[in-house]
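> compute the structure for the input listed below.
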Amino acid sequence: MADLASDFDVLIVGAGISGIGMAAHMKDKAPSHSFAIVERRDNIGGTWDLFRYPGIRSDSDMHTLGFEFEPWKHEKSIADAPAILDYLERIADERDIRQHIRFGHKVLSADWRGSEARWHVTLETKEGERKHLTANWLYLGAGYYDYDEPYDPGFDFGEFEGQVLHPQFWPEDLDYTSKNVVVIGSGATAVTIVPSMADKAAKVTMLQRTPTWMFSRPAKDSVANFLRKILPEETAYKITRWKNIKLQDFGFKRARTKPDKMAEGLHKRIRKSMGDDYDLTDFTPPYNPWEQRLCLVPDDDLFEAMKSGKADVVTGHIRAFEKGGVRLTDDTFLPADIVVTATGLKLAVAGKIALSKEGEPIDLAEHFYYKGCMFSNVPNLAVVFGYLNASWTLRADINSDYVCRVLELMKGMDVDIAVPRLPEDHDLEEDDIFDFSSGYIQRSKHIMPKNAVGYPWRLNQEYVLDRKRMASEPVDDGVLTFFRATEEVSAAEGSMEAAE
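Next comes the predicted model:
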């Protein structure tokens, strides 16, 4: 991409799964529109480039975490970060996307100016230089968490003299050979780190305040690998992808309608690994399955590490960090040379970009989602916030496809502004945006956009239905309103302001 280019049809923020996916969709479905990707880091990959802790892997199968347009070709469907990065890099190179990326550029603010139908975007380079870009559309693929700081539970490490690490900022040269490690947390990160560190450490203990529902499955999808042997790659991928989508959907709905049956099935899998007489207390949460996201245990790696004596799981509350370890409220002492605080992420909305319209701040918490993609009365802005009960990329794909359709319709109509209009006197009934009890979700609800009970003003958690609606319902639905920034701009802006 020419360094002098400063104005684009679409500016994509983030070169992770969401951003690379949008670029690939545009190459195929909106090829006449110019775009650029701005990425604050030096590489593509987002999450998969940032996190470097031992064993980092997907907690969704790659046939659904992969894109609809690019088959996943690796034997393992539960993939490690290097394999995922390889997949993204191949897409970027084969589709000539890399030339459109500006690395080391962090977006600070974006101001919408209706008379120009342009977002004026201020960026900062790693050297501290400020730059200015403009774009007709802003597509936010910056993920869902704060890249600068993780969630801080406020631990006082007192007399503890060992190393304290957070998975988000893992040191490259950490040597944990023959050391005692305590990993605080019970989510996907902790469940990944514990068996991965157990091979070298003296002992790894997962210390959890509350148990999490665990779901054990093979890292290799035998059906997928069989189909790849007898069918063309793309056909096998489509069948496997749809199979896994339906299984995800079935599992989630079964958990909601028959939670006891789901819990029984999950416990049965653990006992298959650990033995029929295994005490399941540490794997029995005080909530139903899928009230928080299930934790994936590929190839029983956590349970195998526990059976070997190299890892264990302890449920309890921390009284104090002492010299040599962690003291619990029941007086149990856990020896530790290293403490890993896998206590969760800190959510962020819109990549923490200061959004504004005509200089007036835009607080997305005051706007309703529109089709899980745009926001009420905010022009030419789209975002990706993936599914909590399925793979992130499923929403990234349908949102990218939808925005490309909007772009193509706007080109045919010779307009340059698209805004989901919601009158100020609307009677929408608000709904809980996330029906999940996870701590990181509950802590962040106050910054999240609004969610209505009725479609299209909501962020759904049902991919199969969303996919059908987004693909089949007309873009020009009477809600998404189109304008041209010409002599009629004053009237158009007046209509938008009246709607707010």
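> going forward, measure contacts and count neighbours with C-alpha atoms only.
OK.
> run through the neighbouring helices and strands of the longest helix belonging to the chain.
Taking DSSP state H as the criterion, the chain has its longest helix at helix 233-257. Using 3 or more C-alpha pairs under 8 Å, 6 or more residues apart in numbering; DSSP states H and E, the elements in contact with helix 233-257 are helix 62-65, helix 222-230, helix 259-274.
> now what about the last one, what contacts it?
When contacts are defined by C-alpha atoms under 8 Å, 6 or more residues apart in numbering, helix 259-274 is touched by residues 213-216, 254-255, 277-278, 280, 283, 288-289, 300, 303-304, 307.
> how about this one, so we can line them up?
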Amino acid sequence: MNGHAQSETRFDVVIVGAGISGINAAYRLQDELPGYSYTIIEARDDLGGTWDLFKYPGIRSDSDLFTFGFSFNPWNQSNPIADGHLIKRYIGDTAKKYGIDKNIQYRHRLTNANWSSEDNYWSLNIDNDGTAKTINARFIIFGSGYYNYHEPLEATIPGLENFQGQVIHPQFWPEDLDYTGKKVVIIGSGATAITLLPNLAQKAERVTMVQRSPTYILSLPNRSGNWLLRWILPTKTYHKLQRMIWILQSRLFFLFCQGFPNFSRWILKRRASGQLPSHIPHNPHFQPRYNPWDQRLCVSPDGDFYTSLRRGKADVRTDTIKTVTKKGLTINSGETLDADIIITATGLKLQIAGGATISVDGQKINIGSKYMWNGVMLQDLPNASFIIGYTNASWTLGADATAQFVTRLLKSLETRKLIAATPRLKVQDAEKIQQRPLLNLNSTYVTVANQVLPLAADRGPWQARDHYLKDIKFATKGSLDDSMEYTQGPNVHLRAKIN
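This is a model prediction of the structure:
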């Protein structure tokens, strides 16, 4: 435990998770509300979240670091796509630079959180290495991500139990795995598979990616082309401008793909076809059935994925699996693929709040039945915020919009002498709104998780998040009263109230 004595159990704000979202929220809190006490509880024994968990070869960002990084401590390298260990170091350096690391309590796993309407604070039950512990908070920020760290998404792969080689899920990659000279089959076609293939191909005898359906893969140069601006402008101005350029160009590209899907398909086809070796056709291996950005578009920095295919040590098969055998697998075309290692890159199992049970006055809240208020708070849940980023832009942009909203809300509560804020869905509104998915992707791992994710609607403050520029405007200037119920009371810091 860093920076706290064992008796330190009361805080104004508790942040769940010491990943990039939690560190960002901590900075906003201590910068905007320096008099408030806070702590970060982290289930693992180090910070970094995703970037501490995943250890598979080539793990990297699938968003540019100029927008995925912190706005207050910009990514200062020239490469927009970075390896996982560099991102983790960047997060750690940021936490140390701003003293955030002193407020992290490691090996503190939240098991359940209960809001008391009588006392107007949260009681958080913690598992601290097998020892039960309780922490109280006036406000809680769930920055624990959106997927299960302990269980991957289960995929039905017929006959997998027959395989006599190694079966590995990327989420639990053995750091000592030696795949040199081995035949590797990757099952899946998402960002993880597309990252793994070129990296495994450097040592493996052969790597084959078996996909049920293809995805769009866009090659981008992994370097910033704005060297002239960097030379001319002051460093701080340059980083702000660079960040805004990437925000705008990413947004415009998304809108272009959505507005002109056929033309976008043609452009992506042309770019992919020009990088494929002659023996691998574009159709069916790189021609998805969906339009660009109906699922997340995968990025290949410097075209490393296509380079591996051209070098002849990697290949792609688009088919369904008939059965897994002792020494490989057979696809429904009749072809048999030998394998020493099978990697099931079949997706993530989604969850909210790190799997913790959440209740109000002892009554459990079914998160999957509640609407998200402006993408930041949950219907009927007082003084709690959930950090949900974007599926079509950098996650951290959404995380920062949420953090800035929370600090503004806390300031408003104090100014107005209020003690709690709870989003409420009015009866008349409930009769009019229509449900919409919270995440605007039709990827399998998203659609199968709809029952555990909060709801969104077609109107009002219950609409799903759209884009950063709109959301940051709401975070800093939007209405705090629309469909929000407030509790009167002396808004004082929790520690002062209880002690």
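> thinking again about what came up before, of the contacts of helix 259-274 of the first structure, which belong to strands?
Within the contacts of helix 259-274 of the first structure, residues falling in strands by DSSP state E are 214-216.
> show the buried residues in the residues you listed.
Neighbour counting with 16 or more other C-alpha atoms under 10 Å marks 214-216 as buried within those.
> circling back: and the longest helix of the first structure, how far from the second structure on average?
Compared with the second structure after fitting, helix 233-257 of the first structure deviates on average by 1.3 Å (mean C-alpha distance after the TM-score superposition for the first structure).
> please work out which of the helices and strands packed on helix 233-257 of the first structure is packed deepest.
Scoring these by mean neighbour count under mean count of other C-alpha atoms under 10 Å gives helix 62-65 as the most buried, with a mean of 25.
> so can I have TSV of the buried ones among the ones in strands among the contacts of helix 259-274 of the first structure showing distance to residue 352 of the first structure?
Below are these laid out as TSV (distance: C-alpha to C-alpha, whole Å):
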residue	distance to residue 352 of the first structure
214	32
215	33
216	35
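> what residue in the second structure is paired with residue 67 of the first structure?
For residue 67 of the first structure, the aligned residue in the second structure is residue 70 (criterion: TM-score structural alignment).
> please disregard the earlier target; I meant residue 399 of the first structure.
Here residue 399 of the first structure is matched to residue 402 in the second structure, going by TM-score structural alignment.
> any buried residues in the one helix or strand that match maps to, and which?
Using DSSP states H and E, the element containing residue 402 of the second structure is helix 395-415. Across helix 395-415 of the second structure, burial judged by 16+ other C-alpha under 10 Å covers 395-410, 413-414.
> list the contacts of that helix.
Helix 395-415 of the second structure has contacts (C-alpha under 8 Å, 6+ apart) with 20-21, 24-25, 28-29, 32-33, 67-70, 376, 385-390, 419-421, 468, 471-472, 474-476, 480, 491-492.
> the same query, at a cut-off of 7 Å, please.
If you take C-alpha atoms under 7 Å, 6 or more residues apart in numbering as the criterion, helix 395-415 of the second structure is touched by 21, 24-25, 28-29, 32, 67-69, 376, 387-390, 419, 468, 471-472, 475-476, 491.
> taking the residues you listed one by one, which sit in helices?
If you go by DSSP H, these have 21, 24-25, 28-29, 32, 67-68, 468, 471-472, 475-476 in helices.
> the longest helix of the first structure to helix 392-413, inter-axis angle?
110 degrees (axes from the mean of the first three to the mean of the last three C-alpha atoms, to 10 degrees).
> in the second structure, what stretch matches helix 233-257 of the first structure?
The aligned range for helix 233-257 of the first structure in the second structure is 235-259, by TM-score structural alignment.
> check which residues of the matching stretch are buried.
With burial defined by 16+ other C-alpha under 10 Å, the residues of stretch 235-259 of the second structure counted as buried are 238-239, 242-243, 246-247, 250-251, 254, 257.
> now stretch 417-428 of the first structure
Within stretch 417-428 of the first structure, the residues that count as buried by 16+ other C-alpha under 10 Å are 417-422.
> how many other residues sit next to residue 17 of the first structure?
Applying other C-alpha atoms under 10 Å, we find 26 residues neighbouring residue 17 of the first structure.
> just give me the match in the second structure for it.
Per TM-score structural alignment, residue 17 of the first structure is aligned with residue 20.
> contacts for the host helix or strand of residue 369 of the first structure?
Assigned by DSSP H and E, residue 369 of the first structure belongs to strand 369-370. By C-alpha under 7 Å, 6+ apart, the residues outside strand 369-370 of the first structure that reach it are 375-376, 420, 449-451, 456-459.
> now do residue 332 of the first structure against residue 422 of the first structure, distance only.
From residue 332 of the first structure over to residue 422 of the first structure the distance is 57 Å, taken as C-alpha to C-alpha, to the nearest Å.
> can you pull out the strands in the stretch 101-250 of the first structure?
For the stretch 101-250 of the first structure, the strands defined by DSSP state E, counting those that start in this stretch occupy 101-103, 105-113, 118-125, 130-140, 163-165, 180-184, 203-208, 214-217.
> from the contact counts, what lies against the fourth one?
The contact analysis (3 or more C-alpha pairs under 7 Å, 6 or more residues apart in numbering; DSSP states H and E) places strand 130-140 of the first structure against strand 7-13, strand 118-125, strand 381-383.
> need those strands in TSV with mean neighbour count, can you?
Formatted as TSV, these follow (neighbours: other C-alpha atoms under 10 Å):
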stretch	mean neighbour count
strand 7-13	23
strand 118-125	22
strand 381-383	23
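> can you redo these as CSV with distance to residue 41 of the first structure?
Listed next are those as CSV, based on distance: least, C-alpha to C-alpha, whole Å:
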stretch, distance to residue 41 of the first structure
strand 7-13, 11
strand 118-125, 10
strand 381-383, 19
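> how far does stretch 207-224 of the second structure sit from the chain's center?
How far stretch 207-224 of the second structure lies from its chain's middle: 19 Å, per C-alpha atoms, centre = their mean, to the nearest Å.
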